[in-house]
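> just coords:
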């Protein structure tokens, strides 16, 4: 697929991080970008960056809450009414969460699944008729946490595992009607995604009860991993490539580290290699 100025891509979660960088990257590649976010009051950084690069005419901001089905349907209808077509969808919107089930409870798990899994399903479902018409693509930002289950990320990893399973199952079916499907798996990315968690670490540790020592070890390890994180632009580059390459792979990692990390799981038939690895994060 060769991008032209007429081709249109809808990207969710573009107020910061990978989504913002992907929106700029797609605009540079010649796409008309429908940059969606739950709070359009946070569009300033994207719009300023687009203006500075001379891309303002290619970036259109729209409000979209992926957990609001009526809003999803209305947004897709507006895109088609205004642009006449949709050539690609990038599912990027998501929310992180730290905790373990005994302390966090089911409501937190359900909320995490709603954004990270059901939101992806809802937007993909709404986009598919239009992508069939254009012979388009779906690129979904998942995570290495969609391959390797990680301590104190039970709900987040469960949601990302679900997204990976959904997309892996959808891909051969979508291909029969001319729609390509790719998942993009970042590792640690230096973005507001983690900052937006707003963690009160002392309170979190105080509430962790018998899990406090393991949580402290995990948080220490995580701070170290994010000190060597990819930039959002580096992580977004494979997302843009998935839109423009003629035959993109189904599964793409955003760094050499992510390749090696996910490779540990994909070659781990009995699960022992992953358990040996992640146990070291909590002690």
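It's in. Quantities reported herein were computed from a predicted structural model and do not represent experimental measurements.
> when you work out contacts or count neighbours from here on, use the C-alpha atoms and nothing else.
OK.
> ok, and what's touching the longest helix belonging to the chain?
As far as residue count goes, and with DSSP state H defining each element, the longest helix of the chain is helix 154-175. Defining contact as C-alpha atoms under 8 Å, 6 or more residues apart in numbering, one finds that helix 154-175 is touched by 95-97, 99-101, 108-109, 112-113, 116-117, 120, 142-143, 145-150, 180-183, 250.
> alright, now check it against this:
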């Protein structure tokens, strides 16, 4: 088959779903993966409405055997793999005193080690294709955010890993990029399973700070969030452009927000901003 093949993780909703449809519209043979194929209804409906075909497959990024089976299956069926989009991830809310180390390990398992599992399995094939390795991170991979310590730590780790990998991968013909969304109107926040009143009641000495943070965050998602399609467009840019940038923000807001950190040599600008999020 002449069409280039891309495998995208976490396509049941949000950015992953929109990116899968947009990649297919751009002419890519798109293998849209998700942990539970029973949740593929919205994905299949969106593909049908867009008039594109997706190859929907099971892949759990935390299960190395599942990852290997998915990648091997793509090679068996298409003979090639030209790009991977690491999109699967899980949100998390918590702070040091009020969560276990096991909770933090679980966040790292999905958001960091899951990316590594998929990337490692795909890399030999991406080398053969001189392909692309694209990872959806977050503005939270650049700026640490209150009550998101574990999530931001995982995204920081992904950004550091990919930034370090990029020149090594380039030496064998593979282009590495990270895509940094800000607030996106997706199921991602809902999937945290957040009960605001219960969280605040259980926060102990951090209750006032958590309330202030949640009020600010809910307002941001209600009033300033991108649509999944808007956030997915730069993913397709990373797939299709000649020589895409390593770091790609999905909006002007995300560019300005991450720029605060990249110009902040002593950390005062970032902490001056985030202190205000918790009412200080």
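Structure received. Every value quoted in this text rests on a predicted model; they were computed, and no experiment measured them.
> which bit of the second structure covers the longest helix of the first structure?
Helix 154-175 of the first structure lines up with residues 149-170 of the second structure when matched by TM-score structural alignment.
> thinking again about what came up before, only whichever of the contacts of helix 154-175 of the first structure are buried, select them in ChimeraX.
Selecting the buried subset of the contacts of helix 154-175 of the first structure in ChimeraX, with 16 or more other C-alpha atoms under 10 Å as the burial test, is done by:
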select :95,96,97,99,100,108,109,112,113,116,117,120,142,143,145,146,147,148,149,150,180,181,182,183
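> residue in the first structure matching residue 4 of the second structure?
Residue mapping for residue 4 of the second structure onto the first structure gives residue 7, with TM-score structural alignment as the criterion.
> how about that match: what's its closest non-neighbour residue?
Excluding its sequence neighbours, the residue lying closest to residue 7 of the first structure (C-alpha to C-alpha, 6 or more residues apart in numbering) is residue 31, at 5.3 Å.
> mean offset of the longest helix of the first structure relative to the second structure (after superposition)
Averaged over the aligned pairs, helix 154-175 of the first structure sits 0.2 Å from the second structure after superposition, using mean C-alpha distance after the TM-score superposition for the first structure.
> go through that helix and flag the buried ones.
154-164, 167-168, 171, 174.
> that helix: what's the following helix or strand?
Next along the chain after helix 154-175 of the first structure, taking DSSP states H and E as the criterion, comes strand 180-185.
> so where is the strand or helix carrying residue 279 of the first structure in the second structure?
Mapping residue 279 of the first structure onto the secondary structure by DSSP H and E places it in helix 272-279. Counterpart in the second structure of helix 272-279 of the first structure, with TM-score structural alignment as the criterion, is residues 268-275.
> ok, now stretch 229-247 of the first structure?
Mapped onto the second structure with TM-score structural alignment as the criterion, stretch 229-247 of the first structure occupies residues 225-243.
> contacting residues around the matching stretch?
In this structure, residues lying in contact with stretch 225-243 of the second structure by C-alpha under 8 Å, 6+ apart are 14-16, 18-19, 22-23, 26, 83, 85, 132, 134, 136, 175, 177, 179, 181-186, 244-245, 248-251.
> just the buried residues from those, in ChimeraX please.
Buried members of these, identified by 16+ other C-alpha under 10 Å, are gathered into one ChimeraX selection as follows:
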select :14,15,16,18,19,22,23,83,85,132,134,136,175,177,179,181,182,183,184,185,186,244,248,249,250,251
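> re the thing from before, and the helix holding residue 279 of the first structure, what's buried?
By 16+ other C-alpha under 10 Å, the buried positions in helix 272-279 of the first structure come out as residue 274.
> what's it packed up against?
With contacts defined as 3 or more C-alpha pairs under 8 Å, 6 or more residues apart in numbering; DSSP states H and E, helix 272-279 of the first structure has these neighbours: helix 256-266.
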